[in-house]
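# With the input below, show me the fold.
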Amino acid sequence: MIEVRALSLAPSAKGTVPFGEYRTWYRVTGELHCGRPALVVAHGGPGATHDALVNLAALAEDGWPVVHYDQIGNGGSTHLPGRGADFWTVQLFLDELDNLLRSLRIADDYVLFGHSWGGILAAKHASARPRGLRGLVIADAPASYPVWRSEMERLRSHLPPGVDDTLRRHETAGTTDSQEYLQAMTVFYNRHVCRLNPWPREYMATFMEVYNDPTVYFTMNGPTEFLVTGTLRDFSVTDCIADIEVPTLLISGRYDEATQAVVQPYQDLIPDVRWEIFEESSHVPNLEEPERFHEVMLAFLKSLG
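The predicted structure is shown next:
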């Protein structure tokens, strides 16, 4: 199985790079500067970690070096629980990505993969037309948080009777940290975030990391996937993604919280784009359909020449 093989692959390098006065943690699987562009993996959240995407490392066995990193504020990178909303900006994470590319000396030859929040971040990065970017993968990602919020309302309305009432009662009372809210939240997550039972340990690792230090997630997103009250609530890339010049692969799941309406602007606006929908998946097709995911990713990388 792809996921087992990926977990058994030892990184060829790992460590941290300085980012101003902070540190960004990274790991490399395969060999950089091998004649093929590195696949750089930007995780979701914001405020999650690389763990849920670690099985992309299996692509190194096919000849593409893979770079995972933890964005500042979580995982192995510098944690800053005392920083407020004025610090946690989209530009901060764009600057961190640029810094990582330069520090690893791959800014002149790379492919960028972004999942969920990492997908909208990757799209914003690509819209600036960086010279070394060879291809882009936007996986399970919104193009517009206002559209995302609208779609969350629609998905919530289709939950089993009483579930959304419970969620709204706690949201109104400010008790989203209660056990009853968590149980109701899990109903949504099991439908639209990860449909596997039990959740894979690499996904659980990411989920627990978010809640071990929720500073970034709560500040930029909000308390849950379907209640976006943070600084990203009105953020969108629909004004700039037509500027993306590289071949782009869209990925989403049939049951994804990143619904068709959420992903559609990428399809409509990016000039060179194709869209793969995973019929048995929700928000993490790399875990829910790992064999097909690997095949789709490998075919895309080969198509870049």
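# use CA for all of it now, contacts and neighbours both
OK.
# Tell me which stretches of the stretch 51-200 of the chain form helices.
Shown for the stretch 51-200 of the chain, the helices assigned by DSSP state H, counting those that start in this stretch span residues 90-103, 117-127, 145-157, 163-173, 179-192.
# Quick check: which of those helices is buried the most?
Per residue and on average, the most neighbours among the helices of the stretch 51-200 of the chain fall to helix 117-127, with a mean of 25 (mean count of other Cα atoms under 10 Å).
# contacts for it?
Applying Cα atoms under 8 Å, 6 or more residues apart in numbering, the set of residues contacting helix 117-127 from outside is 42-46, 90, 93-94, 112-114, 133, 136-143, 237, 240-246.
# which of the residues you listed count as buried?
Applying a neighbour-count criterion of 16 or more other Cα atoms under 10 Å, the buried members of the contacts of helix 117-127 are 42-46, 90, 93, 112-114, 133, 136-143, 237, 241-246.
# Show me which positions of stretch 204-214 end up buried.
Taking 16+ other Cα under 10 Å as the criterion, stretch 204-214 shows 205-207, 209-210, 213-214 as buried.
# And for stretch 270-288?
Taking 16+ other Cα under 10 Å as the basis for neighbour counts, the residues of stretch 270-288 that come out buried are 270-271, 273, 275, 277-278, 281-288.
# Okay, now it: how far is its last residue from its first?
Distances were taken as Cα to Cα, to the nearest Å; on that basis the terminal residues of stretch 270-288 are 27 Å apart.
# now swap in stretch 168-188 and tell me
Across stretch 168-188, the terminal residues are separated by 13 Å (Cα to Cα).
# From the chain's centroid, how far away is that stretch?
24 Å (Cα atoms, centre = their mean, to the nearest Å).
# Contacts made by it with the rest, please.
Contacts made with stretch 168-188 from outside it, assessed by Cα under 8 Å, 6+ apart, are listed as 156, 159, 163-164, 166-167, 223-224.
# and the two most separated of these?
Farthest-apart pair in these is 159 and 223; separation 18.5 Å (Cα to Cα).
# what's the closest non-adjacent residue to residue 282?
Leaving out its chain neighbours, the residue that sits closest to residue 282 by Cα to Cα, 6 or more residues apart in numbering is residue 256, at 3.8 Å.
# no, scratch that, I was asking about residue 13
Leaving aside its sequence neighbours, residue 13 is closest to residue 28 (5.1 Å, by Cα to Cα, 6+ apart).
# ok, then the element right after the helix or strand hosting that neighbour?
If you go by DSSP states H and E, residue 28 is part of strand 22-29. Counting by DSSP H and E, the next helix or strand C-terminal to strand 22-29 is strand 38-42.
# name the helices or strands packed onto that following strand?
Contact here means 3 or more Cα pairs under 8 Å, 6 or more residues apart in numbering; DSSP states H and E; on that basis strand 38-42 packs against strand 66-70, strand 110-115, helix 117-127.
# Sequence B follows; please return its structure for comparison with A:
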Amino acid sequence: MSRTATVKGHLPFGPYRTWYRRTGELPGAGPAVVALHGGPGSTHDYLVGLAALADHGYPVIHYDQLGNGGSTHLPDAPPGFWTPRLFLDELDNLLDRLGLRDGYVLVGQSWGGMLGAAHAAARPPGLRGLVIANAPASYPLWLKEMAVLRGRLPPGVDDVLRAHEEAGTTDSREYFEAMMVFYNRHVCRLSPWPQEFQATFMEIYNDPTVYYAMNGPSEFHVIGSLRDWGVEDRVADIEVPTLLISGRHDEATPETVRPYFELIPDVRWEIFENSSHTPHLEEPERFTQVLLDHLKECG
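I've put the predicted structure just below:
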């Protein structure tokens, strides 16, 4: 955790509010780092370790995307309210209100990586660099690979999962326990899970509005509005230096990540051999060094 002072608050976003946390002073010696968390419908908690980058001269901005954590919750919003454009607009609003347009780097994890790629593809002038961590290039690719990973689970586990998915009983204890077999293999292989990851996990279950509407009941059963969405058609427009990160045991398998590597002009791909979906927690020292090396390249 960074020793640098932090500031927390809320930013107006239309009639709503976005919770944010700034670690380090603005402007800093280097560009500000804006962390885009996963989900959709997750929170910043599991990425809080990125705040340590402020000790190296990079101010860090965390925020909770609309609908979760400290931001405005909208449990009665219709599923169609939750769109990628909504969250891209929220990101633009945050950049403007915090005065970050002169120089910033996006670090997007999982869904946040897809969001960051979509933002970067529009070539915003202040963007200095991009990190796409553990993010598929599209949900159709993700679903194809989920079938492969589910087929490799211990005997009987996928049968339990499918039975509940077909019956619509994914809120059952049996489904949760079978789901955890997958999560402990391909989402976070640490035991026990770090406190900050547990906090994020519980936040989703405390208010699953966004996650259920856009994703579905689990990482591998995507039946929400994102099931056909992806960024493959736009990432070739990304002009900034891009760091691509994935774990050897990641639910975001190499096949889901490869389009970024093949299509983004200036890209480097780092695979973390002892990690799944959360290398920043599973291999934190190497992750920090790889990230710092990339930030130096971004200026």
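# residues in contact with the residue nearest to residue 13 of the first structure?
Shown here is residue 28 of the first structure, whose contacts under the criterion Cα under 8 Å, 6+ apart are 11-14, 65-68.
# do the same with residue 192 of the first structure
When contacts are counted by Cα under 8 Å, 6+ apart, residue 192 of the first structure touches 255-257, 282-283.
# Name the nearest of the residues you listed relative to residue 75 of the first structure.
Comparing the contacts of residue 192 of the first structure against residue 75 of the first structure with Cα to Cα picks out residue 283 as the nearest, at 20.6 Å.
# so what corresponds to that closest one in the second structure?
Under the alignment (TM-score structural alignment), residue 283 of the first structure maps onto residue 277 of the second structure.
# didn't its match look like it was pressed against residue 253?
No - distance between residue 277 of the second structure and residue 253: 9.3 Å, which falls outside the contact criterion (Cα atoms under 8 Å).
# Find residues that contact each of the two.
Shared contacts of residue 277 of the second structure and residue 253, defined by Cα under 8 Å, 6+ apart, comprise 246-247.
# quick one: the aligned residue in the second structure for residue 45 of the first structure from residue 55 of the second structure, how far?
When the second structure is aligned by TM-score structural alignment, residue 45 of the first structure is paired with residue 39. Taking Cα to Cα as the measure, residue 39 of the second structure and residue 55 of the second structure are separated by 28 Å.
# next one: residue 256 of the second structure
Distance of residue 256 of the second structure to residue 55 of the second structure, given as Cα to Cα: 33 Å.
# With neighbour numbers in mind, choose between the two.
Higher neighbour count among residue 256 of the second structure and residue 55: residue 256, with 22 against 15, using other Cα atoms under 10 Å.
# Give the aligned equivalent of the more buried one in the first structure.
Under the alignment (TM-score structural alignment), residue 256 of the second structure pairs with residue 262 of the first structure.
# does that match really touch residue 149, like I thought?
No - proximity of residue 262 of the first structure to residue 149 does not meet the contact threshold set by Cα under 8 Å, at 9.4 Å.
# helix or strand for residue 268 of the second structure, which one?
Secondary structure assignment for residue 268 of the second structure, by DSSP H and E: strand 267-272.
# For that strand, which helices and strands make contact with it?
Helices and strands in packing contact with strand 267-272 of the second structure are listed as strand 242-247, helix 254-263; criterion 3+ Cα pairs under 8 Å, 6+ apart.
# With distance to residue 177 of the second structure as added columns, please give the ones you listed in CSV.
CSV is the format used below for those (distance: least, Cα to Cα, whole Å):
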stretch, distance to residue 177 of the second structure
strand 242-247, 23
helix 254-263, 26
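# Packed most tightly, which of these would that be?
Mean neighbour counts were compared across those using mean count of other Cα under 10 Å; the top stretch is strand 242-247, at a mean of 25.
# Give me the range in the first structure that that one lines up against.
Mapping strand 242-247 of the second structure onto the first structure (TM-score structural alignment) gives residues 248-253.
# Stretch 151-158 of the second structure too?
Counting by TM-score structural alignment, stretch 151-158 of the second structure corresponds to 157-164 in the first structure.
# what residue of the second structure matches up with residue 230 of the first structure?
For residue 230 of the first structure, the equivalent position in the second structure is taken to be residue 224, counting by TM-score structural alignment.
# Its match and residue 215 of the second structure, how far apart?
From residue 224 of the second structure to residue 215 of the second structure the distance is 4 Å (Cα to Cα).
# And for residue 295 of the second structure?
Residue 295 of the second structure sits 31 Å away from residue 215 of the second structure when distances are taken as Cα to Cα.
# picking that back up, any idea how far residue 140 of the second structure is from the match of residue 283 of the first structure?
Residue 277 of the second structure sits 18 Å away from residue 140 of the second structure when distances are taken as Cα to Cα.
# superposed on the second structure, where does the strand holding residue 28 of the first structure end up, distance-wise?
Following superposition, strand 22-29 of the first structure is found to deviate from the second structure by 0.4 Å on average (mean Cα distance after the TM-score superposition for the first structure).
# residue range for that strand in the second structure?
With TM-score structural alignment applied, strand 22-29 of the first structure matches the range 16-23 in the second structure.
# Check the offset of the matching stretch from the chain's centre.
What separates the centre of stretch 16-23 of the second structure from the centre of its chain is 17 Å, taken as Cα atoms, centre = their mean.
# Over to stretch 58-66 of the first structure?
Taking Cα atoms, centre = their mean, the mean C-alpha location of stretch 58-66 of the first structure is offset from the chain mean by 19 Å.
# What about residue 57 of the second structure, how many residues nearby?
One way to gauge burial is a neighbour count; for residue 57 of the second structure, by other Cα under 10 Å, it gives 18.
# Over to the one 10 residues further on?
Using other Cα under 10 Å, residue 67 of the second structure has 25 other residues around it.
# Against residue 211 of the second structure, how distant is it?
From residue 67 of the second structure over to residue 211 of the second structure (counting by Cα to Cα), the distance is 9 Å.
# overlap in contacts of those two?
Common neighbours of residue 67 of the second structure and residue 211, using Cα under 8 Å, 6+ apart, are residue 41.
# Sitting in strands, which of the contacts of helix 117-127 of the first structure do you find?
Helix and strand membership here follows DSSP state E; of the contacts of helix 117-127 of the first structure, those in strands are 42, 112-114, 133, 136-139.
# Could you dump these into CSV and include distance to residue 4 of the first structure?
Supplementary listing: these in CSV, determined by distance: Cα to Cα, whole Å:
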residue, distance to residue 4 of the first structure
42, 21
112, 23
113, 21
114, 22
133, 29
136, 25
137, 23
138, 24
139, 21
